[in-house]
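Asks: The amino acid sequence is not available; the structure is as follows:
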């Protein structure tokens, strides 16, 4: 029997995660009363139910009982039960934005600001994040990407490191992405923009990819970048980082940066043990401006 505790920050996507887990075959119970967990597991282990995989949604809605969860999980594991913790997280800025968009009140905010409720919640669930087997940061995730990440963990049974990488292309003339952790400048590479037949195309097109990667410097840069990123990932994980944005920029964010971003993504997705997505921030901006 497999048990998963789905927990984390309010607004980070716990309800969506439970729906995804239900779709892949878990029996899901949201807002399950923590004091009943051991009794429920005992009942499920007795063979009185046909369910083989069960997910429980547990969070600050349990009030003071939330603090009992650590001891209960330790007891269950000591008795040989397979209990895993999936912690859903997002940045404070994203959580505030989501609350404002839905016009919902944070459960701990009361009459205070949403920011205050988020601050209090982080303190209360900190022990669960530290205990978590898996942490998914949904700050930049689309639902289909969250679906893929949960499938990789619980359906694919893959070993999974608690970090989610976004590889992002951008144009320097539109500004450096504010959330970038690492920024790389590929403006030293030959620019397809100056060839009229290539100008309308993007780094998603084979002609641009071939032009850019025909430069010896492009391949050497990609080798060194991949090596550095693979070195950094386990060290970031060791320091508790669960989200990493790698930004690769050229002048307009359409040709060279897109090509290198795609190439790095293709290399990193081989034997990956972490969440991974690619995004091209500025790829269409020149077209929209009539250039």
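Replies: That came through fine. Quick caveat: nothing in here was measured; it's all calculated off a predicted structure.
Asks: can we go C-alpha only for contacts and neighbour counts from here?
Replies: OK.
Asks: all helices for the stretch 101-250 of the chain, in order.
Replies: Secondary structure of the stretch 101-250 of the chain (DSSP state H, counting those that start in this stretch): helices located at 114-131, 143-150, 206-213, 216-238.
Asks: And the last one, what does it pack against?
Replies: The reference is to helix 216-238. helix 256-268 (3 or more CA pairs under 8 Å, 6 or more residues apart in numbering; DSSP states H and E).
Asks: what's the burial count for the residue nearest to residue 1 when sequence neighbours are not counted?
Replies: In space, and not counting its chain neighbours, residue 1 is closest to residue 52: 5.0 Å by CA to CA, 6 or more residues apart in numbering. Residues within reach of residue 52, counting by other CA atoms under 10 Å, total 14.
Asks: The one 10 residues further on too?
Replies: For residue 62, the number of neighbouring residues by other CA under 10 Å comes to 15.
Asks: Tell me how far the spatially closest residue to it that is not a sequence neighbour lies from residue 49.
Replies: Spatially, and ignoring its direct neighbours in sequence, residue 62 is nearest to residue 33 (6.5 Å; CA to CA, 6+ apart). Counting by CA to CA, to the nearest Å, the gap from residue 33 to residue 49 is 19 Å.
Asks: Pick out whichever of those two has more residues nearby.
Replies: Higher neighbour count among residue 33 and residue 49: residue 33, with 17 against 9, using other CA under 10 Å.
Asks: Please tell me how far that one sits from residue 2.
Replies: Applying CA to CA, the value for residue 33 to residue 2 is 18 Å.
Asks: second one coming, line it up with the first:
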């Protein structure tokens, strides 16, 4: 990738995402005027052709925002690989986040300013290849999501993610598997306070015949997708397994799926595991 554009609503987490990208070695800069982006990419890539440029673009760019579509097309026509990520959250969440700081929203009075900002950034959101809703994500979770997706060395990275449907589907999921048809350890008193990382819960889940069937099909699907996603030129694939709360069934299944994919034949991709909701409620 030559250029990664990080845009989104004020208070959504754009700065957090840029800091995470800086941690994985990208050249990061915020609030770059849109017309200057092509020159910035040429300058950085001219000194290090392997380094990705990540730029933050938001409503502070004012009148230059209307030129984003033109600049985006020009970069692609020049043969550059460009990806756009848009970060947002619910209006109520954004208002709450601003209420805990002394910063003024760039669009003025809230919540009206959020609506104006959404309208201004609409054209960028429309071309985004990934939209991240941080309503239910904290800063640590957002940083981990960004590092999993864009960090590491070359080659394909496969992220196996457990989650609870109660808190929403992960924003970066490419494949979602619903595990709620399995018997739930939450209904067993002695298992309820544990998670799928504990052996008694894992045994309860994995000994179910349908769990074995699901794992076989999930492993086959991932092994089918990896070479095809790699051939497409993508560097990431996120497979998310969900249950009700993201504590028991999905966690045990993700851990077992990881073990199977690490076995023979070896998966030709780097595996990452993330348990989004473990420790965040029942």
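Replies: That came in fine, so what should we check first? These numbers come from a predicted model, not from an experiment.
Asks: circling back to that earlier point, same list (the helices of the stretch 101-250 of the first structure) but as TSV, adding mean neighbour count and distance to residue 88 of the first structure.
Replies: Below are these laid out as TSV (neighbours: other CA atoms under 10 Å; distance: least, CA to CA, whole Å):
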stretch	mean neighbour count	distance to residue 88 of the first structure
helix 114-131	16	9
helix 143-150	17	10
helix 206-213	18	36
helix 216-238	13	16
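Asks: Let me have those helices in TSV, extended by distance to residue 193 of the first structure.
Replies: Converted to TSV, the helices of the stretch 101-250 of the first structure look like this (distance: least, CA to CA, whole Å):
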stretch	distance to residue 193 of the first structure
helix 114-131	45
helix 143-150	32
helix 206-213	10
helix 216-238	16
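Asks: who's in contact with stretch 133-147 of the first structure?
Replies: If you take CA atoms under 8 Å, 6 or more residues apart in numbering as the criterion, stretch 133-147 of the first structure is touched by 12-13, 17, 20, 84-91, 94, 129, 160-164, 242-243, 277.
Asks: What residues in the first structure pair up with stretch 6-22 of the second structure?
Replies: Using TM-score structural alignment, stretch 6-22 of the second structure lines up with residues 6-22 of the first structure.
Asks: Of all the residues in that stretch, which ones are buried?
Replies: 6-15, 17-18, 20-22 (16 or more other CA atoms under 10 Å).
Asks: same thing with stretch 70-83 of the first structure?
Replies: Buried positions in stretch 70-83 of the first structure, judged by neighbour count with 16+ other CA under 10 Å: 73, 76, 81, 83.
Asks: and which of the buried residues of stretch 6-22 of the first structure is nearest residue 103 of the first structure?
Replies: Residue 103 of the first structure lies nearest to residue 11 out of the buried residues of stretch 6-22 of the first structure, by CA to CA, at 11.8 Å.
Asks: Give the closest residue to that closest one in space, chain neighbours not counted.
Replies: residue 95 (5.9 Å).
Asks: by contact count, what packs against the helix or strand harbouring the one you found?
Replies: For residue 95 of the first structure, the element it lies in under DSSP states H and E is helix 92-102. Here helix 92-102 of the first structure touches helix 114-131, going by 3+ CA pairs under 8 Å, 6+ apart.
Asks: can you pull the contacts of the aligned partner of residue 250 of the second structure in the first structure?
Replies: Matched by TM-score structural alignment, residue 250 of the second structure corresponds to residue 261 in the first structure. The contact partners of residue 261 of the first structure, taken as CA under 8 Å, 6+ apart, are 167, 168, 169, 248, 278.
Asks: and the nearest residue to residue 230 of the second structure once chain neighbours are set aside, how many neighbours?
Replies: Residue nearest to residue 230 of the second structure in three dimensions, not counting chain neighbours: residue 156, with 6.2 Å by CA to CA, 6+ apart. By other CA under 10 Å, 22 other residues sit near residue 156 of the second structure.
Asks: One more: residue 97 of the second structure?
Replies: Neighbours of residue 97 of the second structure under the rule other CA under 10 Å: 13.
Asks: And the closest residue to it other than its chain neighbours, how far from residue 80 of the second structure?
Replies: Using CA to CA, 6+ apart and skipping residues adjacent in sequence, the residue nearest residue 97 of the second structure is residue 11, 6.6 Å away. In this view, residue 11 of the second structure and residue 80 of the second structure are 30 Å apart by CA to CA.
Asks: Okay, and residue 43 of the second structure sits in which element?
Replies: Using DSSP H and E, residue 43 of the second structure sits within helix 37-47.
Asks: in that helix, what's buried?
Replies: Buried-residue list, helix 37-47 of the second structure, by 16+ other CA under 10 Å: 37, 38, 40, 41, 44, 45.
Asks: and if you look at stretch 53-67 of the second structure?
Replies: Going by neighbour count (16+ other CA under 10 Å), the buried part of stretch 53-67 of the second structure is 53, 54, 55, 56, 57, 58, 59, 65.
Asks: Show the contacting residues for the second one.
Replies: The reference is to residue 54 of the second structure. Per CA under 8 Å, 6+ apart, neighbours of residue 54 of the second structure: 3, 4, 5, 6, 18, 21, 26, 27, 28, 29.
Asks: Over to it. Which of the three states is it?
Replies: strand (DSSP: H, G, I helix; E, B strand; the rest coil).
Asks: Show me what it aligns to in the first structure.
Replies: Checking TM-score structural alignment: residue 54 of the second structure goes with residue 55.
Asks: What's the match for residue 92 of the second structure in the first structure?
Replies: Aligned partner of residue 92 of the second structure by TM-score structural alignment: residue 93.
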